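K.L.:
Just to be clear, the model below is a prediction. Sequence and coordinates:
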Amino acid sequence: MSAMDIDTPSVRDKGKGKVRATPQNGESDNLPWVEKYRPKTLDDLVSQKDVTSTIETFIDANRLPHLLFYGPPGTGKTSTILACARKLYGDNFKSMILELNASDDRGIDVVREQIKNFASTRTIFSSGFKLIILDEADSMTSQAQAALRRVIEKYTKNVRFCIICNYVSKIIPAIQSRCTRFRFAPLESEQVDDRLQTVIRQEGVNITEDGRAALLRLCNGDMRRALNILQACHSAYDRVDETAIYNCTGHPHPQDIERIVTWMMSDEFSTIYSNVEKLKREAGLALQDIISEIYYYILAIEFPPDMRIFLLENLAEIEYRLAEGANENIQLGALVGAFKQALEIAASAS
């Protein structure tokens, strides 16, 4: 048994199904699992092997370019550059990097002051370059990005930039052309599962097979989301099963989605509307989450092609309206109406 296996004894309240962690090793026990189990080296990363092998080649040749990492959340972008920093600078890497989250520090003043001051100075402890990490850079204003162009070029001898974002289309072309781009794809379920199994063993999580399957499905290739859900469920339940996963996330349970679609296909308009409204209220569900799950349900069930196409078009339109701030009650009526129209299309086609 490793030291980590005995790190975190816990006291369980059997009456309430709660878990109370008993701190033993200080700060590490209070860390979120996404930080506690963040990969420390490039070899620890569970995916993106093509990306990491290319960057290792750059580092070994001492020719690291400016980097642009983009892709969905939780796919290892920040972990990769921090692991690179450790490989470059060793344990004292924190003094050699400037890490900014552009969601907070996103104005032109940050570029002119913090970034420029850090980039314009060289360290006396190393003849190499320093590293500036701009996380969530797609939140930077266009003026800040425009000011960053000249800083990147002017101080290349002193620093390298790593720009991290979810949506590369929000980074201006001038910055994209100055960086070597790497796309981080969503993680495969097997890759997420391998890392989760390690955490489950280390933390002593009592998780069932259906709970693990639900967790892998809901995280959708996002390792950060998977670990956050697992930690929340472990704190709230002695036994983490499928119901616990859906309760913790507030996500519609598959059985509820099946009931909703059954109502849509068989009942009368007003009955469907009142049933779904009651289910939403009692289970605390959001219509947007219901629509997302209905989408997956429609793909999994055999529908006539014309009916399927009509439903998917309407689901997309309703989801867009909700994202723009439309009234949920009106959009629920639109959802029920779309199913009724789809049934008429199927009936006329037959």
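P.N.:
Sure, I can see it.
K.L.:
contacts, neighbours, all on C-alpha from now
P.N.:
Will do.
K.L.:
list the contacts for residue 142?
P.N.:
For residue 142, the contact set (CA atoms under 8 Å, 6 or more residues apart in numbering) comprises residue 172.
K.L.:
pretty sure residue 332 contacts residue 290?
P.N.:
No: between residue 332 and residue 290 there is no contact under CA atoms under 8 Å: 10.1 Å.
K.L.:
my read: residue 206 touches residue 244, true?
P.N.:
No: using CA under 8 Å, residue 206 is not in contact with residue 244; the gap is 11.6 Å.
K.L.:
More neighbours: the two, which one.
P.N.:
residue 244 (23 against 14; other CA atoms under 10 Å).
K.L.:
So for the strand or helix carrying that one, what gets flagged as buried?
P.N.:
For residue 244, the host element (DSSP states H and E) is helix 242-249. Residues 242, 244, 245, 246 are the ones in helix 242-249 that count as buried (16 or more other CA atoms under 10 Å).
K.L.:
Turn those into CSV, including distance to residue 110.
P.N.:
Formatted as CSV, the buried residues of helix 242-249 follow (distance: CA to CA, whole Å):
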residue, distance to residue 110
242, 45
244, 43
245, 41
246, 41
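K.L.:
which one among those gets closest to residue 182?
P.N.:
Relative to residue 182, the closest of these is residue 245; by CA to CA it sits at 32.9 Å.
K.L.:
which residues sit in contact with that closest one?
P.N.:
Residue 245 touches 211, 214, 215, 229, 230, 233, counting by CA under 8 Å, 6+ apart.
K.L.:
dropping in the other structure now:
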Amino acid sequence: MGGEIVLCRPKQVKDVAHQDEVVRVLTNTLETTNCPHMLFYGPPGTGKTTTALAIAHQLYGPELYKSRVLELNASDDRGINVVRTKIKDFAAVAVGSGSRQGYPCPPYKIIILDEADSMTEDAQAQCFATHNGNLLQSYKILFHLIIEPLASRCAKFRFKPLSEEIMSSRILHICKEEGLNLDSEALSTLSSISQGDLRRAITYLQGAARLFGSSISAKDLVSVSGVIPQDVVQSLFAACKSGDFDSANKEVSNVIAEGYPVSQMLSQLFEVVVEADDISDEQKARICKRLGEADKCLVDGADEYLQLMNVASNTMRALCNMPQDSYE
């Protein structure tokens, strides 16, 4: 076992895992080769890119794929000039019909826009001028960022998050094929830290296999994932519940000193707060409000220590029924 996991994307839509409704509709569509403009949306790692590529492979096969299919990552190529040059030039040349080597090869080209919701509004609007492209893909769940005139011209396909049972089943299949050993705790941990993202789960599994060999523990998976150990999160939460500011400050300082990402701490602290049975809904709401504000500040470049300390002090206020800051 060399620790290298090599997986290939499905080449046919029917082989896309656990998106039964989408697969059924697309399979019927492909039989006629009369494909509408399509908009795929849903959480990451659920098969959107895989499905888009499988459609293209199934229609054109390896011989015509490169000349008939244009793939762009719209989070990088997101401006209007990309549409005016790359996309428009690609779509401008007409193509003929006629099957080759058993592939239907319909008389149109396919344009795949990964993360289409990252495109500027001007770039999305310019897409209207591109009539020969037949596939648009939104890679994230930010479906509302696709402008309405563009969304209304697309058949919409929602990709569902993968359940823990489905994730575990697929991971066990991979482990069997790759000769990896995961106990039940490690399997449950991997499903939990991946949050329904199969691609992320496979990446964590691959990293652990490279570092620790064929026998992988829950601790190994946590160490490669960047997820903060649960005892660290619980220690911070317990310090907040104690009402002792010095204890909370000590735990916050430890988090920063260990180099744990504060955005990840906020995410895991949110889960602890939501699942806690011994605090009221009002207290949870006050804490979650602060978590959201701190997360936004971190995105804007704020100091990690100050934001985590802000969350800790206000969590303490909420849990100990202290008055909140006057500006609130």
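P.N.:
Arrived safely. What you are looking at is a predicted structure, and each value in this text was computed from that prediction instead of being measured.
K.L.:
ok so, going back, how far apart are the helix holding residue 244 of the first structure and its match in the second structure?
P.N.:
Compared with the second structure after the fit, helix 242-249 of the first structure shows a mean deviation of 1.1 Å (mean CA distance after the TM-score superposition for the first structure).
K.L.:
Strands along the first structure, start to end?
P.N.:
With DSSP state E as the criterion, the first structure has strands at 10-13, 18-21, 67-70, 97-101, 130-135, 159-165, 180-183.
K.L.:
any idea how far the aligned residue in the second structure for residue 60 of the first structure is from residue 59 of the second structure?
P.N.:
With TM-score structural alignment as the matching criterion, the partner of residue 60 of the first structure in the second structure is residue 31. Residue 31 of the second structure sits 10 Å away from residue 59 of the second structure, taking CA to CA, to the nearest Å as the criterion.
K.L.:
What of residue 310 of the second structure?
P.N.:
55 Å.
K.L.:
Then residue 213 of the second structure?
P.N.:
Residue 213 of the second structure is 40 Å from residue 59 of the second structure, by CA to CA.
K.L.:
and these two? which has more neighbours close in?
P.N.:
Taking other CA under 10 Å, residue 213 of the second structure and residue 59 do not tie; residue 59 has more neighbours (24 against 17).
K.L.:
Report the contact partners of the equivalent of that one over in the first structure.
P.N.:
Superposed on the first structure with TM-score structural alignment, residue 59 of the second structure falls opposite residue 88. When contacts are counted by CA under 8 Å, 6+ apart, residue 88 of the first structure is found next to residue 59.
K.L.:
Quick one: map residue 126 of the second structure onto the first structure.
P.N.:
Going residue by residue (TM-score structural alignment), residue 126 of the second structure aligns to residue 147.
K.L.:
Sorry, slip of the keys, the one I care about is residue 112 of the second structure.
P.N.:
In the first structure, residue 112 of the second structure lands on residue 133 (TM-score structural alignment).
K.L.:
wait, doesn't residue 139 of the first structure sit right on residue 102?
P.N.:
Yes: taking CA under 8 Å as the definition, residue 139 of the first structure is a contact partner of residue 102 at 6.1 Å.
K.L.:
What separation is there between the closest residue to residue 207 of the first structure other than its chain neighbours and residue 295 of the first structure?
P.N.:
The shortest distance from residue 207 of the first structure to any non-neighbouring residue, by CA to CA, 6 or more residues apart in numbering, is to residue 240 (4.5 Å). For residue 240 of the first structure, the distance to residue 295 of the first structure equals 26 Å [CA to CA].
K.L.:
who has more neighbours, these two?
P.N.:
Per other CA under 10 Å, whichever of residue 240 of the first structure and residue 295 has more neighbours is residue 240, with 23 against 16.
K.L.:
What does residue 294 of the second structure correspond to in the first structure?
P.N.:
Match for residue 294 of the second structure (TM-score structural alignment): residue 318.
K.L.:
Is it correct that its match is in contact with residue 334?
P.N.:
Yes: between residue 318 of the first structure and residue 334 a contact is recorded at 7.4 Å, counting by CA under 8 Å.
K.L.:
For the two, indicate the residue with more neighbours.
P.N.:
residue 318 (23 against 16).
K.L.:
tell me the contacts of the more buried one?
P.N.:
Applying CA under 8 Å, 6+ apart to residue 318 of the first structure gives the contacts 331, 334, 335.
K.L.:
Against residue 229 of the second structure, how distant is the counterpart of the first one in the second structure?
P.N.:
Residue 331 of the first structure is assigned residue 307 in the second structure as its aligned equivalent, the criterion being TM-score structural alignment. As judged by CA to CA, residue 307 of the second structure and residue 229 of the second structure stand 20 Å apart.
K.L.:
With neighbour numbers in mind, choose between these two.
P.N.:
residue 307 (23 against 14).
K.L.:
So the more buried one versus residue 175 of the second structure, what's the distance?
P.N.:
40 Å.
K.L.:
and if you look at residue 258 of the second structure?
P.N.:
32 Å.
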